[in-house]
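# For reference, the sequence and a predicted model appear below.
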Amino acid sequence: MNHSDRLPRNRTYLMCSPDHFTVEYAINPWMDTTAPVDATLAFRQWEMLRTTLADLGHTVHVLNGVPGLPDMVYAANGAFSVDGKVYGARFKFPQRAAEADAHQLFYASGEWSFASPGHVNEGEGDFAYLPEAYGGMVLAGYGFRTDPAAHAEAQEVLGRPVISLKLVDPAFYHLDTALAALDDRHIAYYPDAFSPASQRVLAQLFPDAVIADRHDAEAFGLNLVSDGRHVVLNTEAVAMGDKVRAAGYLPVHVELTELKRGGGSVKCAVAELRPGVLKAGEALGA
């Protein structure tokens, strides 16, 4: 299929401004506290990402950063929403714990049904939703951050089947560094980031997936955001851009060198907000 034949779907996103972004601790293999962050460049690159998404026709909400929470710019980790239901985050590391409260306050200001988690999970960092795959499926990662018990909890909260996938390479510590939704039913992923059993599960469920290699994954080429036609990914991920183009999508590259210093890229910085669809005669908040 050619990219001109693919229809984008308007999305609603949440981002957090990098007002306080720096690398002052190391909780993943990409973080180096001895390499200073260029705060001005980080903000300029983040703003280009926000503008790119808006120019593609999407709605982008922005959370203000909180002093003392340098990783809050990675907004995808703060919660996971499906059909107006929100499963909150509970971070593994204490340095990020307060981010969950800031995200909960955001959802409290809207028409969302929010569930506080009982188990460690890091939001969309370890959850991906495919609304047209097998009637609506959640793929969920574990192995480094999210407790696998959170998968069953998320299934009860969201009412969607959750497929657990074990991550085995510490360089790809979140699901969103190793797997991405290209549209509502198709994915791209790097097989060696997963256990052999999880690789078999993915191959069975998604035989037509775009397969990335280690170079693609290390370039954070799978840490992307797609609206079903446009695939937004960082400028370093040239080869991954070629692969999604060959699969019929249109790559849109943005430079995010500074955010990579903290172990994230496009997807880490963007949470998708999925409000519920009202049925006939149903009122908001009912």
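Good, I have the coordinates.
# CA only for contacts and neighbour counts going forward, please
Noted.
# what's in contact with stretch 169-181?
28-30, 124-130, 140-145, 167, 187-190, 192-194, 217-218, 220-226, 264, 267-268 (Cα atoms under 8 Å, 6 or more residues apart in numbering).
# Show me just the buried residues among these.
Neighbour-count burial (16 or more other Cα atoms under 10 Å) applied to the contacts of stretch 169-181 gives 28, 30, 124-130, 140-145, 167, 187-190, 192-194, 217-218, 220-226, 264, 267-268.
# contacts for stretch 78-86?
87-89, 99-100, 103, 107, 111-115, 122-124, 127, 129, 157-158, 271-277.
# one step back: inside helices: which ones of the buried ones among the contacts of stretch 169-181?
217-218 (DSSP state H).
# Now intersect the buried ones among the contacts of stretch 169-181 with the strands, please.
127-130, 140-142, 187-189, 225-226 (DSSP state E).
# Next one for the comparison:
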Amino acid sequence: MCPPRHFAVEYAINPWMDPSKPVDAGRAMAQWAELRDTYRRLGHTVEEIAPQPGLPDMVFAANSGTVIDGRVLGARFRAAERAAEAEHFRRWFVEHGYRDVTMPSRINEAEGDFAWTGRLLLAGTGFRTDPAAHAEAQEVLGVPVLSLRLVEPRYYHLDTALFVLSEATESAPAQIAYYPEAFSAGSRRVLARLFADAVPADAADAECFGLNGVSDGRNVVLPLEATALASRLADRGYEPVLVDISELRKAGGGPKCCTLEIRK
């Protein structure tokens, strides 16, 4: 995670960003700290990277890389405003002992568009990540990759429209939650075929960034407003944990956007 010390909305690179609307940096920091502390209370280890001046979106660490079995595929951003973030995160991985670090040749916004199910890497495209980056991810990470096409501009990254609730094990398949209307017709059919037991989300869930959740297989961290989705998850046996990310949402981010999951 990366503290939002320099958080601001100074440009618009997604439909949620409006530089004319005021941003409370102090409130953003408090919300981020509560999210970090929530993970710690749930028993998770949180590593932090130092934020850099001039990179207000660096708080959205999910876009910094994809880590599976200790292999790291870095990021290459589509927007020039975020391009410099990639090198800061690459250095962090190297300085923290990761030796198998590959920087992509194709545009790849990391866990923004990549979701690991335990067996498959679901890979989004349509607005940010280059479709050719999916083949590159498969080659670098050595895992099968399934392409999914996003068609709704407000849900420009896979992690705004889908998240993994529980990874696949030898005895159980992976389970996901997703918002079908964010995907092309073909991608919806693929998801329905692969994840027949998926938790459905509606427009209200998506609009509050409810699909930008983080699950450890039991506890599911969601935006405070995602009460309907939380109820459906509780009915499935999960433990919803609601957090306020309203200030960070002004830049198009939620719990998952702020969180890179490191799978060693």
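All right, it came through fine. The structure presented is a predicted model; accordingly, all values stated were derived computationally and were not measured.
# separation between the corresponding residue of structure 2 for A128 of structure 1 and E247 of structure 2?
Matched by TM-score structural alignment, A128 of structure 1 corresponds to A115 in structure 2. As judged by Cα to Cα, to the nearest Å, A115 of structure 2 and E247 of structure 2 stand 25 Å apart.
# mind listing what the counterpart of S226 of structure 1 in structure 2 touches?
In structure 2, S226 of structure 1 lines up with S215, judged by TM-score structural alignment. For S215 of structure 2, the contact set (Cα under 8 Å, 6+ apart) comprises 164-166, 221.
# Could you identify the pair within those that is furthest apart?
Maximum pairwise distance among those (Cα to Cα): 13.0 Å, between S166 and V221.
# Strands of the stretch 51-200 of structure 1, start to end?
Secondary structure of the stretch 51-200 of structure 1 (DSSP state E, counting those that start in this stretch): strands at 59-63, 79-82, 85-88, 113-115, 127-130, 137-142, 162-166, 179-181, 187-189.
# looking at the ones you listed, which is closest to V73 of structure 1?
Nearest of the strands of the stretch 51-200 of structure 1 (Cα to Cα): strand 59-63, 8.9 Å.
# Now do the closest one: which range of structure 2 does it align onto?
So strand 59-63 of structure 1 sits over residues 45-49 in structure 2, by TM-score structural alignment.
# Also stretch 192-206 of structure 1?
The aligned range for stretch 192-206 of structure 1 is 181-195, by TM-score structural alignment.
# and F43 of structure 1, what pairs with it in structure 2?
In structure 2, F43 of structure 1 lands on M29 (TM-score structural alignment).
# Show the contacting residues for T102 of structure 2.
72-74, 140.
# Nearest to P22 of structure 2 among these?
Closest to P22 of structure 2, out of all of these and judged by Cα to Cα, is G74, at 31.9 Å.
# Can you tell me the closest non-neighbouring residue to the closest one?
In space, and not counting its chain neighbours, G74 of structure 2 is closest to G65: 4.2 Å by Cα to Cα, 6 or more residues apart in numbering.
# Now which residue in structure 1 aligns to that neighbour?
G65 of structure 2 maps onto A79 in structure 1, by TM-score structural alignment.
# Count the residues that sit near the aligned partner of S105 of structure 2 in structure 1.
Under the alignment (TM-score structural alignment), S105 of structure 2 pairs with G118 in structure 1. Close neighbours of G118 of structure 1, defined as other Cα atoms under 10 Å, add up to 13.
# what's in contact with the lengthiest helix in structure 2?
Across structure 2, the longest stretch assigned as helix under DSSP H is helix 25-41. With contacts defined as Cα under 8 Å, 6+ apart, helix 25-41 of structure 2 is touched by 1, 3-8, 45-46, 243-245, 247-248, 255, 258.
# buried residues in it?
Neighbour counts over helix 25-41 of structure 2 (16+ other Cα under 10 Å) mark 25, 28-32, 35-36, 38-39 as buried.
# Out of the contacts of T102 of structure 2, flag the one nearest to L146 of structure 2.
For the contacts of T102 of structure 2, the nearest to L146 of structure 2 is V140 (14.7 Å; Cα to Cα).
# How about the contacts made by the closest residue to that closest one other than its chain neighbours?
Excluding the flanking residues, the one nearest V140 of structure 2 by Cα to Cα, 6+ apart is L73, at 6.9 Å. Counting by Cα under 8 Å, 6+ apart, L73 of structure 2 touches 65-67, 101-104, 110, 137, 140-141.
# that older thread, check contacts around the match of A128 of structure 1.
A115 of structure 2 neighbours (Cα under 8 Å, 6+ apart): 121-123, 158-159, 163-164.
# List buried residues within those residues.
121-123, 158-159, 163-164.
# Just send the residues you listed back as CSV, with distance to P200 of structure 2 too.
As requested, the buried ones among the contacts of A115 of structure 2 are arranged in CSV below (distance: Cα to Cα, whole Å):
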residue, distance to P200 of structure 2
L121, 20
L122, 17
A123, 19
L158, 15
D159, 15
F163, 11
V164, 12
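# Out of these, which comes closest to V190 of structure 2?
Nearest member of the buried ones among the contacts of A115 of structure 2 to V190 of structure 2, counting by Cα to Cα, is L122, at 11.0 Å.
# residue in structure 1 matching that closest one?
By TM-score structural alignment, L122 of structure 2 lines up with L139.
# thought that match was touching I163?
Yes: counting by Cα atoms under 8 Å, I163 is a contact partner of L139 of structure 1 at 5.0 Å.
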